[in-house]
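Colleague: starting from these lines, generate the structure:
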Amino acid sequence: MFLLLWLTCFVVLPAQLATDPDIFAPKQPDAFMRLERVNTLVETGNWYDGHIARAAGAEGADIHWTRPMDLLILGVAAPLVPFMQTRQAIEIAGVALPALMSLILVFVCIWAVMPLMQPGNLFSIVILLAVQPIIQNYFGIGRVDHHMVLAVLTAAVLGYLIRLDKSGSNSRPALLAGILTGLGIWISLEFLVVYVPVTLGLGVCWLLWGTSWRRINRDFALGVGLACLAAVLVDVSPDNWLTARYDRISIAQLFLVSCPAVFWILVAKTSECGGTITARMVGAGLFAIVCLALIKFWYPGLFIGPEAEADPRIAAIWYDNVSEMLPLFTSIRKMILFCLLPFCGIVYGLFVLSGKRHQEQRHTWVLLSLVLVCTGALALAHMRTALYLSVAGVIAAGPLMEDVLNAVSARFSGWRKGATGLLVRAVIILGPFSLAVLVGAFANGLKPAAATTVTQAAETECTVRDIAGFLADDKFIQGRGVLRFANNLDYGPELIYRTRHHFLAVPYHRNGETILDTYDLMTAVEFSRSRDLLGKYGIDYILICPNASDETYFRKSAEASVLYNRLVNGDLPEELVPVEAAPKPWMLFEYRGNAM
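Modeller: A predicted model of the protein is given here:
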């Protein structure tokens, strides 16, 4: 039954509802750049170099990703390689991987909540996962994105934490939870949003319940530390082992996760000598102050995060326009959609912690509640974090539903019991979505009648396959080899993947100079400024999609003299010549200034 539910909810229905006619193709810029990165690894064998040669400036685009996701794609592609070209096998593996990971997520979440739910109610977990919009987004077919792996790891870590042995005699769940947490940090430092509340939660359990939790904390911290040490040794070139980076695993993050390990191995036992919560709090507080001071002195960028590696000037022209980077609190509808179910989990957790029922689960709800509170607070400021909030929210909603259904069973019998149970499931599963729709409709209000009579013709979308085929044609290349293009930011990765040309703009924060220069080039009022930048990068063509989602990056002004507006309006400088044969609505302009 679980397989059928998964197939229906994560494959068949999304495929039927998809508006993209080419559903079984890579989606989103990151998917194309990830596949290009894997192809580059296969072609060059250069494990440590994360640059994409045909992107950004002369040295290529510096991509901060790590290798586990690349290896996962190669592992899925390996059985296909004997039957097709390696590049094709890698693409098929990437497209299919989200569906495979969604199946794994379903079974991991079911496994995670098994100690808290009756087997007959576990099917509800599949439906709860399926109605979370952010989970459907990140696990959509063709979206080759490491965040889906992080979601699975979140569920696995929480599952092991639910299985912790309070006596401390069995260290396996804590150690495995730590290793998986370290693997998540290796894949992306974004997983620190799970690591931090889990570490705090385990520390709170030690403060409340004493010595038996010291070993659990120690084993978890050792698991994280060993996994991060392995990550540095494997994923970082030896000459950079002592170089701190703040957007990928490095010595800085290894130091961060080592601090709790040192505390639990060397300091915690001393703090227990007083035998009171106060003594333990004093010991932990003093050690935390020392660690924070050392981090401030040696690795201050840890307090900033990945943005420490980015040029702060790109925030206003790029970050602030990316939907995943925006806060949730600006939209009541989205807050309900993403946060209502986790909030119910927090309330239920407080009920368990403050009541006399389920006392054997108190440590579970200390941990789950802290994860929900921390990821929820971050999601309000940064929408992407809602992925981890949704996974934790589903796991927390399982026992909540179980308790309510048990209360229904005790109160009703016969058809009333079945009908009420169905209503409870419907409210918990569909309630947030239904309420969000109602609130959205109320907030938007009814459109004026006059507005409904005005229709705009849908703009033709720019299809990269069309322009890529044109750019790859020998009639266009005419033996000139690799050509250089200035382009819309979000189209860069797919254009690089589908052609053999070089594209200036790609949406990755380490490449701030080329993002800024592309912005300056497109928004320049004086063409002399654009000319300088075109010459700096040896640009042969400017390629734009006039209805691209990222046009707002360049169209900051309606002033006719802005180059982007001049290109769209056909008011061209003499050095730019339109290529009329380019497929519409793409607009391609040859720059002849380099030949003058």
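
Colleague: could you use CA atoms for every contact and neighbour count after this?
Modeller: Will do.

Colleague: pick out the residue nearest the middle of the chain.
Modeller: The centroid of the chain falls nearest to H147 when counting by CA atoms, centre = their mean (3.9 Å).

Colleague: these two touch, right, that residue and Y138?
Modeller: Yes - between H147 and Y138 there is a contact at 6.9 Å, judged by CA atoms under 8 Å.

Colleague: and the residue nearest to the centre of the chain, how far from M69?
Modeller: 10 Å (CA to CA, to the nearest Å).

Colleague: and what of M117?
Modeller: According to CA to CA, M117 stands 32 Å off from M69.

Colleague: the more surrounded of these two?
Modeller: Higher neighbour count among M117 and M69: M69, with 20 against 17, using other CA atoms under 10 Å.

Colleague: sequence B follows; please return its structure for comparison with A:
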Amino acid sequence: MIFTADHFDRHWRLLVTFFWLATAAAFVWARWQYIGWFALGDTDDNLRMMEARALLAGQGWFDLRQYRLDPPYGADIHWSRLVDLPLAGLMLLFRLFMSGAEAEKVAVAVAPMLPMGVAMASLAILCRRLIAPTAYIFALLLLLYAHSAKSMWLPLRIDHHGWQLAMLSLVLLGLTDRKRARGGAVTGIATALSLSIGLEMLIYLAVAGAATALMWIRDAGQARRLAAYGASLAGGTTLGYLIFASDANRAPVCDALSPVWLSVMAAAGALAVLLAWLRLGRPLLRLAAAALAGALLAGGFALAWPDCVSRPEGVSPELYKMWLSHVREARPIYTHSWQTIVNGLALPVAGLIGYGVTIWRLRRDEAALTPWAAIALSALIAVALLFWQTRATPAAQLLAIPGAAALAWMVVGRAWSIPNLALRAVAVLVAFLLISGIAVQWVVRAFPEPTSAGAKAVSAANAKCPTLAALRPIALRPKGYVLTHVDLGPRLITVTHHDAVAGPYHRNGDAILDVMQAFRGSADNAHAIVARRGIDYVLICPNLSESTIYRSRAPQGFYVQLSRGQVPDWLEPIALPKNSPYRMWRVVRR
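Modeller: As a prediction, the model looks like this:
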């Protein structure tokens, strides 16, 4: 069979390390120009840089407010300092050898490689445990074609999503560990770290906890796993809250590790330890005890924190209608183009097929079946979540890799047994192309989405407006407070000295609504908002994605008037280069 040479088994650590370093080098090479341009493309990446800068400049450890947004109050950011640490540490390290600006560029290139290494190592170990000693090769190759997951580790992707995927891979590693106490501890600690970063993986983490309990229900000998999980979950979450929770997260908020989720996780951990301590001989008794514990946990949560039973963002109906409902990644996958649907589902579907075939083959081997069932359940739920929000795609692809690797191991193994060398090579290649989704991606590229002139203009604006070259003339203006697009706010404060009203962060609903109402309302309404906030400049980038909402929802609004050249007398035009994608005005105070 392919990849069964002894050295692939004996030297797997070295090979995984080499694969990680080679992949990192290839990513840096491919993104070299973007690194040089400091092209932090996502709003979260820009704000993460501002958070790390603020920490190094002396802002308090527990103060996560971003004072360059919505000054003088600052924007309340629901993150924690955990992800700031590696980025800030790299910035400090590289400042020993180069200028501050160059150190930042190197740091944003290197930082995403760290969680990628964690995920690669975890998936390699998992596949060695469950499939075969050399099956990790398939896991690593498949990860390169999990485009949504892989994109979270590309250079410049310094936000928290890459680290959360890494923690999810550690959770899977813990679930599949044959050393029960160690496995439970790994699952519990990785869960606590993930929650300290953010709540985006909460559903998958809850499934992992339920899977740990189900292992104990099936086999009382799993009590050590359950106890270790409960103790590490409660202890780790408590430490995560004490060390990393911001001042704002000390309040009972629903969208971060706060007293709400600390109490839930502490109670869940205590109940897990209690269940493991009970000596219940029959599976039905263990099932009843676990069901009672789950009911107590859910009921206590609903009674103690009723405001957190609904969406954790807790935004107002007006903010949801004007802003959050238009966020593309918050829409179900079936609302997107068929190309997006196929690209997003190809690997997860292959993973589900692999899980199904593997579980069927192991149906009479309960010991081998249990870990496969645990991770298959997580993968299945991830696919289901895609029909709620497309943002589940990276996690769904990551969770699919063990199943897809098992399927590749079986299918490629069969193909490798074909006597004819040419047919064998073709069969192996076709099998991998189908399972990895590469063939599907080729089909999608062959039939690209039709692009209208309007869509091309939007793509051009999205590409040009955030660049250093485009923002340099803006940065040369005297420092001021700028009314601009919500999605442009984090980039503006990162690469210029100006302040902005808002960024796309749900806790700052009033600031976001001010921007929305200013650009979608009348010029007089915008003037009132500008005067109340003490705005110095108005800045727009015509055809930026966000502006299409203003145009479609308010065809006579302030933004549309500005884009047509209908400028009120309280704005004075600022001369920008002819090739600038921006239009900028100074507020005239009379």
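
Colleague: what range does stretch 501-515 of the first structure cover in the second structure?
Modeller: Mapping stretch 501-515 of the first structure onto the second structure (TM-score structural alignment) gives residues 498-512.

Colleague: what residues does the matching stretch touch?
Modeller: Contacts with stretch 498-512 of the second structure, where a contact means CA atoms under 8 Å, 6 or more residues apart in numbering, come from 43, 68-71, 75-78, 313, 315-316, 319, 475, 479-490, 492-493, 515.

Colleague: what is the burial count for the counterpart of G142 of the first structure in the second structure?
Modeller: Matched to the second structure by TM-score structural alignment, G142 of the first structure sits across from L156. If you count neighbours by other CA under 10 Å, L156 of the second structure ends up with 27.

Colleague: P252 of the second structure - how many residues pack around it?
Modeller: 17.

Colleague: mind checking the SS state of the counterpart of it in the first structure?
Modeller: Counting by TM-score structural alignment, P252 of the second structure lines up with A244 in the first structure. The assignment at A244 of the first structure comes out as coil when based on DSSP: H, G, I helix; E, B strand; the rest coil.

Colleague: check the one 5 residues further on too.
Modeller: Of the three states, I249 of the first structure takes coil according to three-state DSSP.

Colleague: for the residue lying closest to it once chain neighbours are set aside, what are its contacts?
Modeller: Distances taken as CA to CA, 6 or more residues apart in numbering place W186 nearest to I249 of the first structure, at 5.7 Å, with adjacent residues excluded. By CA under 8 Å, 6+ apart, the residues touching W186 of the first structure are T66, P68, A227, C228, A231, R248, I249.

Colleague: before we move on, what about K296 of the first structure?
Modeller: Taking CA under 8 Å, 6+ apart, we find K296 of the first structure in contact with F303.

Colleague: now name the helix or strand holding it.
Modeller: helix 277-298 (DSSP states H and E).

Colleague: ok, and for that helix, which residues are buried?
Modeller: I277, A279, R280, M281, G283, A284, F287, C291, L292, I295 (16 or more other CA atoms under 10 Å).

Colleague: isn't the fourth one right up against L207?
Modeller: By that I understand M281 of the first structure. Yes - at 6.8 Å, M281 of the first structure counts as touching L207 under the criterion of CA under 8 Å.

Colleague: which stretches of the second structure form strands?
Modeller: 481-483, 499-500, 537-540, 571-573, 583-587 (DSSP state E).

Colleague: equivalent range in the first structure for the last one?
Modeller: Applying TM-score structural alignment, one finds that strand 583-587 of the second structure aligns to the residue range 587-591 of the first structure.

Colleague: the matching stretch against the second structure, how far on average?
Modeller: Stretch 587-591 of the first structure, aligned to the second structure and superposed, deviates on average by 0.9 Å (mean CA distance after the TM-score superposition for the first structure).

Colleague: next one: P578 of the first structure from V568 of the first structure, what distance?
Modeller: 11 Å.

Colleague: sorry, slip of the keys, the one I care about is D490 of the first structure.
Modeller: To V568 of the first structure, D490 of the first structure is 18 Å away according to CA to CA.

Colleague: and L158 of the first structure, by the same measure?
Modeller: Distance, L158 of the first structure to V568 of the first structure, by CA to CA: 52 Å.

Colleague: and if you look at P583 of the first structure?
Modeller: 15 Å.

Colleague: what is the neighbour count of A526 of the second structure?
Modeller: The number of residues packed near A526 of the second structure is 22, by other CA under 10 Å.

Colleague: counterpart of it over in the first structure?
Modeller: Match for A526 of the second structure (TM-score structural alignment): S530.

Colleague: does that match touch Y519 like I think?
Modeller: No - between S530 of the first structure and Y519 there is no contact under CA under 8 Å: 9.9 Å.

Colleague: roughly how far apart are whatever residue of the first structure lines up with A103 of the second structure and I73 of the first structure?
Modeller: Under the alignment (TM-score structural alignment), A103 of the second structure pairs with A89 in the first structure. From A89 of the first structure over to I73 of the first structure the distance is 10 Å, taken as CA to CA.

Colleague: could you do A449 of the first structure as well?
Modeller: 51 Å.

Colleague: show me which of the two is the more surrounded one.
Modeller: Set A449 of the first structure next to I73 and count neighbours by other CA under 10 Å: I73 wins out with 23 against 8.

Colleague: wait, what's in contact with that one?
Modeller: Listed by CA under 8 Å, 6+ apart, the contact set of I73 of the first structure reads V38, I90, A93, G94, L97.

Colleague: for Q59 of the second structure, same thing?
Modeller: Counting by CA under 8 Å, 6+ apart, Q59 of the second structure touches no other residue.

Colleague: L368 of the first structure too?
Modeller: Per CA under 8 Å, 6+ apart, neighbours of L368 of the first structure: L158, G349, A392, A396.

Colleague: right, I'll call it a day here.
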